[in-house]
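Engineer: only geometry, no sequence info:
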């Protein structure tokens, strides 16, 4: 059994091989390409069994991780959580070679804090759902630029929605200086292109969501539609990997920070160390649930009276995630579900899927 630590970078990877007693066998520097990954995997098979650890850095690890996993059943490949691999972050001497050596020692001693690695299907779902969020943010940015142009010339639209049908017609016919007119036309074209892209992705998400029972369970929550449900499910992965609701809350970064001193324990702001996508979508959902959910509205009002709106919203998001955990774990309906609201959500989902079939 050999122990392999690999420090992954954009163009190259530094690998360190050590035996079971921690003695250095070999050090390698390979290109972070498909060919480089194949060569490393082939070389490592000559040693038989191997425990291999990579440090997760963005998406740079994916190619190498998949190649090593596919190449030999005798490999145990783990992905180290960089936030918990403190020994590397705090090292006084830092370079790729030293990092790879430390990783090899950690995996040899079974001291690696592992990151969850979703399967290929979940990774693809995450990419699609995250792309939609990114495009929606781009739409907001373009709309803000258009609003800034209108403010610059003190132009006030006579429509409640300047980006509705009549509002856009008004924007297209605005008399502006030539350069400003060109900029506005570019912004309007960009806006239309982004909206078409969002619609295409939304249809794809709806098609994947329509037959999923777990999606419909989560749609029973006020503030959660099929997009929110799909995002939560892809970011969480199998609910069985969390031994408790507390672990899931911590994974999402919604657990309050704790400071202890002598006999005092102080609960502070949320840690924000976890999955930012789960945290974001639940905070969005909590804004709605705090107003309309029959179970969560009274809870929100109690917390808001003592601690203010934002902390109350965070508390609602945390409470929702605990309920989501139990709903998925037990495969049961959310106790605050409003059947008429769920029916409207499912009908909207069905219409989105049907519209794509008609377009074909």
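Structural biologist: That came through fine. Being a predicted model, the structure only gives us computed values, none of them experimental. Numbering: from 1, shown residues only.

Engineer: going forward, measure contacts and count neighbours with C-alpha atoms only.
Structural biologist: OK.

Engineer: ok, now which ones touch residue 317?
Structural biologist: By C-alpha atoms under 8 Å, 6 or more residues apart in numbering, the contact list for residue 317 reads 254, 279, 282-283, 285-286.

Engineer: widest-spaced pair of the residues you listed?
Structural biologist: Using C-alpha to C-alpha, the two most remote members of the contacts of residue 317 are 254 and 285, lying 13.9 Å apart.

Engineer: who has more neighbours, the two?
Structural biologist: Neighbours around residue 254 and residue 285, counted as other C-alpha atoms under 10 Å, are more numerous at residue 254. The numbers are 28 against 21.

Engineer: next, the more buried one: secondary structure please.
Structural biologist: coil (DSSP: H, G, I helix; E, B strand; the rest coil).

Engineer: against residue 303, how distant is it?
Structural biologist: Using C-alpha to C-alpha, to the nearest Å, residue 254 is found at 16 Å from residue 303.

Engineer: my guess is residue 136 contacts residue 198. True?
Structural biologist: Yes. Here residue 136 reaches residue 198: they are 7.1 Å apart, a contact under C-alpha atoms under 8 Å.

Engineer: so for these two, which sits in the more crowded spot?
Structural biologist: Counting neighbours by other C-alpha under 10 Å for residue 136 and for residue 198 shows that residue 198 has the greater number, 19 against 16.

Engineer: and the comparison structure, right after this:
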């Protein structure tokens, strides 16, 4: 049996093939060219137990290409892999061999390879978040300008309604007015693109019955339901509600010894987009759901506002797991019992 590890970089990859004794059978640095990598691995394809690829920013083309060629591919969860700190030498070759060794030992932390079409829609939802953040920065810039010029700050909704005439009515100095016009032009463009993206996302996720179920949860509207649905993929990949909550970064990360906290574990191991979604859901739930508000206030009296909000986000994450698993609408008595 043979094992392969690929240390993937932006423009090249180190491909290693090892045997049962962790001895290198073949190893070479290759350009990020799929036919060349397939040609290098092809002599051992029938013997390979699997090919391990790092989950770097650019893994799509390689994993999809290897799978289409008939290879069994494992996507390594790089945030959960930690090499021995006392190693005297480390490099791309040793990294590739280490991935193959973890596969041979059966202790390789892996991530889920979602279907390409699902990834495309999920990445579109992430693009929407990027556009919204960019628009917010320009809105804040205009708010700050007005605060400097007039001593009062206009609201974000007022900024979105600004046009050439309203800017003229503000009687700003020429240079300041030009700066505001530049921000407003970018805001207008971003708003139109966000609208297009949201329309396409709604077309893709609205037919899914799980989307309607998620919107029954307090604090979760169309945008958050879209993010959660696309980031989760298949709920079946989570064996328990605890695994789901951990993936959403809604649980503590700490190291304990003799009943005392000795430090924190890997806080980045999980999905940052789901973490954001459930914190946002908790914020909205406190406003519009009396039971959620009572739960939050009860927790806040024992801890503080930040931990209470995280506790509410944890509750909502657990509720979403059961909703997606059981295909039943939200039950407020079960969630906040």
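Structural biologist: Here it is on my side, so go on. Note that the structure is predicted; figures quoted are calculated from it, not measured.

Engineer: aligned partner of residue 229 of structure 1 in structure 2?
Structural biologist: Mapped onto structure 2 by TM-score structural alignment, residue 229 of structure 1 lines up with residue 225.

Engineer: what strand or helix carries residue 30 of structure 1?
Structural biologist: Take DSSP states H and E as the rule and residue 30 of structure 1 turns out to sit in strand 24-31.

Engineer: immediately after that strand, which helix or strand?
Structural biologist: helix 34-45.

Engineer: for that next one, which helices and strands make contact with it?
Structural biologist: The contact analysis (3 or more C-alpha pairs under 8 Å, 6 or more residues apart in numbering; DSSP states H and E) places helix 34-45 of structure 1 against strand 24-31, helix 62-71.

Engineer: and the ones you listed, which is most packed in?
Structural biologist: Most buried of the helices and strands packed on helix 34-45 of structure 1, by mean neighbour count (mean count of other C-alpha atoms under 10 Å): helix 62-71, with a mean of 17.

Engineer: next, the mean deviation of that helix compared to structure 2.
Structural biologist: Between helix 62-71 of structure 1 and the aligned residues of structure 2, the post-superposition mean distance stands at 0.9 Å (mean C-alpha distance after the TM-score superposition for structure 1).

Engineer: got a list of what the residue nearest to the spatial centre of structure 1 touches?
Structural biologist: Residue closest to the average C-alpha location in structure 1 (C-alpha atoms, centre = their mean): residue 277, at 3.8 Å. Applying C-alpha under 8 Å, 6+ apart to residue 277 of structure 1 gives the contacts 231-232, 235.

Engineer: ok, residue 58 of structure 1 next?
Structural biologist: Residue 58 of structure 1 neighbours (C-alpha under 8 Å, 6+ apart): none.

Engineer: that one and residue 322 of structure 1, how far apart?
Structural biologist: To residue 322 of structure 1, residue 58 of structure 1 is 28 Å away according to C-alpha to C-alpha.

Engineer: next: residue 24 of structure 1.
Structural biologist: 46 Å.

Engineer: again with residue 353 of structure 1
Structural biologist: For residue 353 of structure 1, the distance to residue 322 of structure 1 - C-alpha to C-alpha - is 30 Å.

Engineer: which one of the two has more residues nearby?
Structural biologist: Using other C-alpha under 10 Å as the criterion, residue 353 of structure 1 and residue 322 rank with residue 353 on top: 20 against 17.

Engineer: wait, that one touches residue 206, no?
Structural biologist: Yes. Counting by C-alpha under 8 Å, residue 206 is a contact partner of residue 353 of structure 1 at 6.0 Å.

Engineer: re the thing from before, so what corresponds to the residue nearest to the centre of structure 1 in structure 2?
Structural biologist: By TM-score structural alignment, residue 277 of structure 1 lines up with residue 273.

Engineer: tell me how far that match lies from residue 2 of structure 2.
Structural biologist: Counting by C-alpha to C-alpha, the separation of residue 273 of structure 2 from residue 2 of structure 2 is 36 Å.

Engineer: before we move on, back to that, contacts for the helix or strand containing the match of residue 229 of structure 1, please.
Structural biologist: Per DSSP H and E: residue 225 of structure 2 is located in helix 222-232. For helix 222-232 of structure 2, contacts defined as C-alpha under 8 Å, 6+ apart pick out 118, 121-122, 125-126, 201-202, 205, 210-211, 214-215, 271, 273-274, 277, 281.

Engineer: aligned against structure 2, show me the partner of residue 175 of structure 1.
Structural biologist: For residue 175 of structure 1, the aligned position in structure 2 is residue 171, judged by TM-score structural alignment.

Engineer: how about its match, secondary structure?
Structural biologist: Here residue 171 of structure 2 is recorded as coil under three-state DSSP.

Engineer: and residue 107 of structure 1, how many neighbours does it have?
Structural biologist: Neighbours around residue 107 of structure 1, by other C-alpha under 10 Å: 22.

Engineer: cool, residue 211 of structure 1 as well?
Structural biologist: 10.

Engineer: what sits against the equivalent of it over in structure 2?
Structural biologist: Taking TM-score structural alignment as the criterion, the aligned counterpart of residue 211 of structure 1 in structure 2 is residue 207. Residue 207 of structure 2 makes contact with no residue, according to C-alpha under 8 Å, 6+ apart.

Engineer: so residue 207 of structure 2, which state does it fall into?
Structural biologist: Bear in mind the rule, three-state DSSP; under it residue 207 of structure 2 is coil.

Engineer: one more: the one 10 residues further on?
Structural biologist: Using three-state DSSP, the secondary structure recorded for residue 217 of structure 2 is coil.

Engineer: quick check: closest non-adjacent residue to it.
Structural biologist: Closest residue to residue 217 of structure 2 apart from its sequence neighbours, by C-alpha to C-alpha, 6 or more residues apart in numbering: residue 330 at 5.5 Å.

Engineer: residue ranges of the strands in structure 2, please?
Structural biologist: Ranges of strands within structure 2 are 2-8, 12-18, 24-31, 48-54, 73-76, 110-111, 255-257, 260-263, based on DSSP state E.

Engineer: mean shift of the third one relative to structure 1?
Structural biologist: So the one you mean is strand 24-31 of structure 2. By mean C-alpha distance after the TM-score superposition for structure 1, the fitted strand 24-31 of structure 2 averages 1.1 Å away from its aligned residues in structure 1.
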